[in-house]
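*Asks:* Here is the input, now give the coordinates:
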Amino acid sequence: MEEPYIKSKSSKKKKKKAQTVDETRDCLTELPDPLLHLILSYLTMKEVIRASVLAKRWRYIWLSITCLKFSPMKKQKYKEVGFINRTLLLHKGPKIQKFDITFDYNGAHAHQVDSWIHFAIARDVNELYLDFPCKRRHRYELPTFIFSCKSLTVLTLKNCIINFPTNFNLISLKILSLEGIYLIGGAINDLISSSPILEYLSLTNCESRTDLNLFIFKASMKTLKIHESYTWNSDSKLDVYAPFVVSFELVTSLSRKNYVIKELRSLESASFDCDGMPGLKFNEDDRRRTIVQILDEVCHVKELRLCSCYILALSSGEGQDFITFAVTCLRIKTGLTKWELTGIDYMLKHSPNIETLIISIDKNEGKKEPNFLNLLGNLKTVKLYNFMSDLDVHTSTKTEELLEKLQNEMNFLRFLLKNSKVLEKLIITTCKGVDFGKSESKKLKLMFLLTQELLSFPRASRDAQISFS
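*Replies:* Coordinates of the predicted model:
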């Protein structure tokens, strides 16, 4: 009678031992090398080397990692340089997929930095990210041999000096991003024309004391981004001719004397913002004309993103009645001021195909009931971002007072619901910066009152659904 009991006890011991073995297995160490390399590629080299002590198998795997990322270290410069030198010296991998280095350059160690870049290029690097934040007089000068790297597909250069060579050999380059680079004459065009499969070009705060002329006639070029918060020469001109570009983004203070945007016939998406520029004033006729001319060149796009300056330029309605927009998705950054509402009025009147309207509230001044024509026959989706962005819950003690401060936005929502006959979704996203502190009850009461008021608005579409997020 005791035999079954003995067998049962023995089987329990075996089962418990098997469970213990399973629990002690290290699943990470059993992963294949390519997957381990992928996991480690999200870490800096300092973090990768620290992680090598987690498992015996990991001890030397970092020596063949294909993605190397170096970030600034909180130690003396010569120690940081020594760490990078030793890491690259010990690396055994024959191929580098991605080489990413951010190094606070102080005018010294130029030869060391050159050797790091040469290390990556000698191993047929595909993606190269170089950032050298420094004082203006200590900028690092990039070696020209980088422009002969046939394996490069992605090249990002920040805060350095480039002396463009006469010949380029970037035959595999698809993505080029330049930030804080001094551009000389037509060198950038030479670089573009010598990159046969270039698809993406981004220029951010690149210095140019002369005109910046971008003549891009390559069929492969699909995305062009230009960001400039200042211009060294206010008499300079920006010329853009890009017949094959599909997506165009221009962020500028409009401080140049002239802007010529032409031949964007393949354009499908355009975005315009005025970085660092105060609100457009009614007496700034030159800027108004510039904005209207730019919008006239992109009126055929399907997706359009505009900041308040561009909306204000349309508010007068003088001289631009001939512009009709083909846009189906319109994104606007606005304060819903009485002046901007006039510009929005113009956009909606002259955009008969609009289906999606996305509004991000920048700042809110004044109150005015919208009085747009009933031309929203195709509008299906409205998204309102930064709702309650101007709300100061600490200066108003009563919920009703807070609700009163939101009437400008509420009037606009009333108009949309009343005049959008095929509206399907109204999505309202509240601003994350609104701090109710410990007044959680005030927040709940305010949201309740807002919801009640929204539900009381007349709707042209019975299918319209309202949601907060």
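*Asks:* Please count neighbours and contacts with C-alpha atoms only from this point.
*Replies:* Noted.
*Asks:* ok, residues contacting the helix or strand encompassing Cys309?
*Replies:* Cys309 is part of helix 308-313 when elements are defined by DSSP states H and E. Residues outside helix 308-313 that contact it (C-alpha atoms under 8 Å, 6 or more residues apart in numbering): 272-274, 279-280, 288-289, 291-292, 332-335, 339-340, 342-344.
*Asks:* Which of those residues fall within strands?
*Replies:* Using DSSP state E, 272-273, 332-334 are the members of the contacts of helix 308-313 that sit in strands.
*Asks:* one more to put side by side:
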Amino acid sequence: MWRILILSASSLYELPHSICKCRSSTNLSLRYCDIKFPAMVHLTSLKTLLLEWVALSPDTFRHLISNCPLLEELSLLGCNQSSDLDIYVENEHLKSLKIYECGREDLNGTEMRVYAPNVISLELGYFLTRSSYCIKNLSSIKYAGFVDPTDVSGYDYCEQDESADSVKILGDLCHVQELKIYSAFIQLLSMREVQMLAPWPINAKCLALEAKITKWELPGIAYLLKNPSKLETLNIELLPDRKELSVLDDDFKCKYDFDKRDYWRSKELEFSSLLQNLKTVKIYELLSNYHPYSDVDNDLKKLENLIELVRFMLRNSKA
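*Replies:* Next up, the predicted model:
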């Protein structure tokens, strides 16, 4: 009896129908396959499902998922690379949904729609290249993470014509209790901040940032912190030098340039009462790039933005 089954190939293959009758399988991974399900699918013990680089019509996806009554974790990597991706899941046991997409021009003009009312945890790793990302129903969600897809899938970053509109999906997730955001997404939020676009009312009590705290991340961080905030805990994970990524073009930076040294001082009035619930700030991996013979002055210079941010939060926190 199969408990864990992984099917993978270097080229597209047709999924054997016998796989759909493995009643005892608890984990199933399908990669690079042409999925044509039989009328009867019996994956009654399946708890974890990974679909990678497969194309799924809405009907095919629903047919598969509806016949996995015990499904708890669903992950999709690079699916529907040239068409809309509709994720409709009503399974009562599904608690974790992970969606990773690559930066391909084929995605332009396509949409992603998510309907998963029982999901508690949503993780999105994507390069914001679809025309629209829409949350239809995630009424039970408590955690949402926008993560670097290269960490998970190995995809290389592909420059696209990204805009501040690409991050509107965050507005659909403003009710989560815990929110995690990575550097490229923070920079896109910087676009909204410097253009003085209205912030979404984020209600997260815990905010985690994966960032370098570079100049063009500062407005994005301000954008997240200036919401009518219930924020109690801020976790900052400093990315190593090799992970530095710039997604804003030079013309935009020139048009909206600012002095990073005075940035937080210029925000004092805006934040006079917005961080009143902040109690804990945690910073990780400060020494990830440490070398015993490194230039201490240079290392401290790299941390200037972070030090100013911490000082700013200390001055404006009331807790």
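*Asks:* how big's the offset between the helix holding Cys309 of structure 1 and structure 2?
*Replies:* Per the superposition on structure 2, helix 308-313 of structure 1 and its aligned residues are separated by 2.6 Å on average (mean C-alpha distance after the TM-score superposition for structure 1).
*Asks:* How are the strands of the stretch 151-300 of structure 2 distributed by residue range?
*Replies:* Here the stretch 151-300 of structure 2 has its strands, by DSSP state E, counting those that start in this stretch, at 178-182, 206-211, 233-238, 280-284.
*Asks:* In a markdown table, list the ones you listed along with mean neighbour count and distance to Tyr88 of structure 2.
*Replies:* As requested, the strands of the stretch 151-300 of structure 2 are exported to a markdown table (neighbours: other C-alpha atoms under 10 Å; distance: least, C-alpha to C-alpha, whole Å):
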| stretch | mean neighbour count | distance to Tyr88 of structure 2 |
| --- | --- | --- |
| strand 178-182 | 21 | 23 |
| strand 206-211 | 21 | 28 |
| strand 233-238 | 19 | 32 |
| strand 280-284 | 13 | 36 |
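*Asks:* Now distance to Lys47 of structure 2 too, for those, in CSV please.
*Replies:* Shown next, in CSV, are those (distance: least, C-alpha to C-alpha, whole Å):
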stretch, distance to Lys47 of structure 2
strand 178-182, 24
strand 206-211, 28
strand 233-238, 31
strand 280-284, 33
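*Asks:* And those: which comes nearest Leu300 of structure 2?
*Replies:* Among those, strand 233-238 comes nearest to Leu300 of structure 2, with 13.7 Å by C-alpha to C-alpha.
*Asks:* returning to that earlier point: of the contacts of helix 308-313 of structure 1, keep whichever come out buried.
*Replies:* With burial judged by 16 or more other C-alpha atoms under 10 Å, the buried subset of the contacts of helix 308-313 of structure 1 is 272-274, 280, 288, 291-292, 332-335, 339-340, 342-344.
*Asks:* tell me the contacts of the residue most central in space within structure 2?
*Replies:* The centroid of structure 2 falls nearest to Phe146 when counting by C-alpha atoms, centre = their mean (1.4 Å). Contacts for Phe146 of structure 2 (C-alpha under 8 Å, 6+ apart) come out as 123-126, 180-182, 185.
*Asks:* now do Thr429 of structure 1
*Replies:* Counted by C-alpha under 8 Å, 6+ apart, Thr429 of structure 1 has contacts 383-387, 468-469.
*Asks:* quick one on the thing from earlier: turn the contacts of Phe146 of structure 2 into CSV, including distance to Leu12 of structure 2.
*Replies:* Output for the contacts of Phe146 of structure 2, formatted as CSV (distance: C-alpha to C-alpha, whole Å):
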residue, distance to Leu12 of structure 2
Glu123, 27
Leu124, 25
Gly125, 24
Tyr126, 23
Lys180, 34
Ile181, 34
Tyr182, 32
Phe185, 32
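*Asks:* ok, Leu46 of structure 2 touching Asn67?
*Replies:* No: counting by C-alpha atoms under 8 Å, Leu46 of structure 2 does not reach Asn67; the two are 9.3 Å apart.
*Asks:* Have a look at those two and say which one is more surrounded.
*Replies:* Neighbour count, other C-alpha atoms under 10 Å: between Leu46 of structure 2 and Asn67, Leu46 has more, with 23 against 18.
*Asks:* which residue in structure 1 lines up with the more buried one?
*Replies:* Matched to structure 1 by TM-score structural alignment, Leu46 of structure 2 sits across from Leu173.
*Asks:* can you check Trp216 of structure 2 too?
*Replies:* Counting by TM-score structural alignment, the partner of Trp216 of structure 2 is Trp339.
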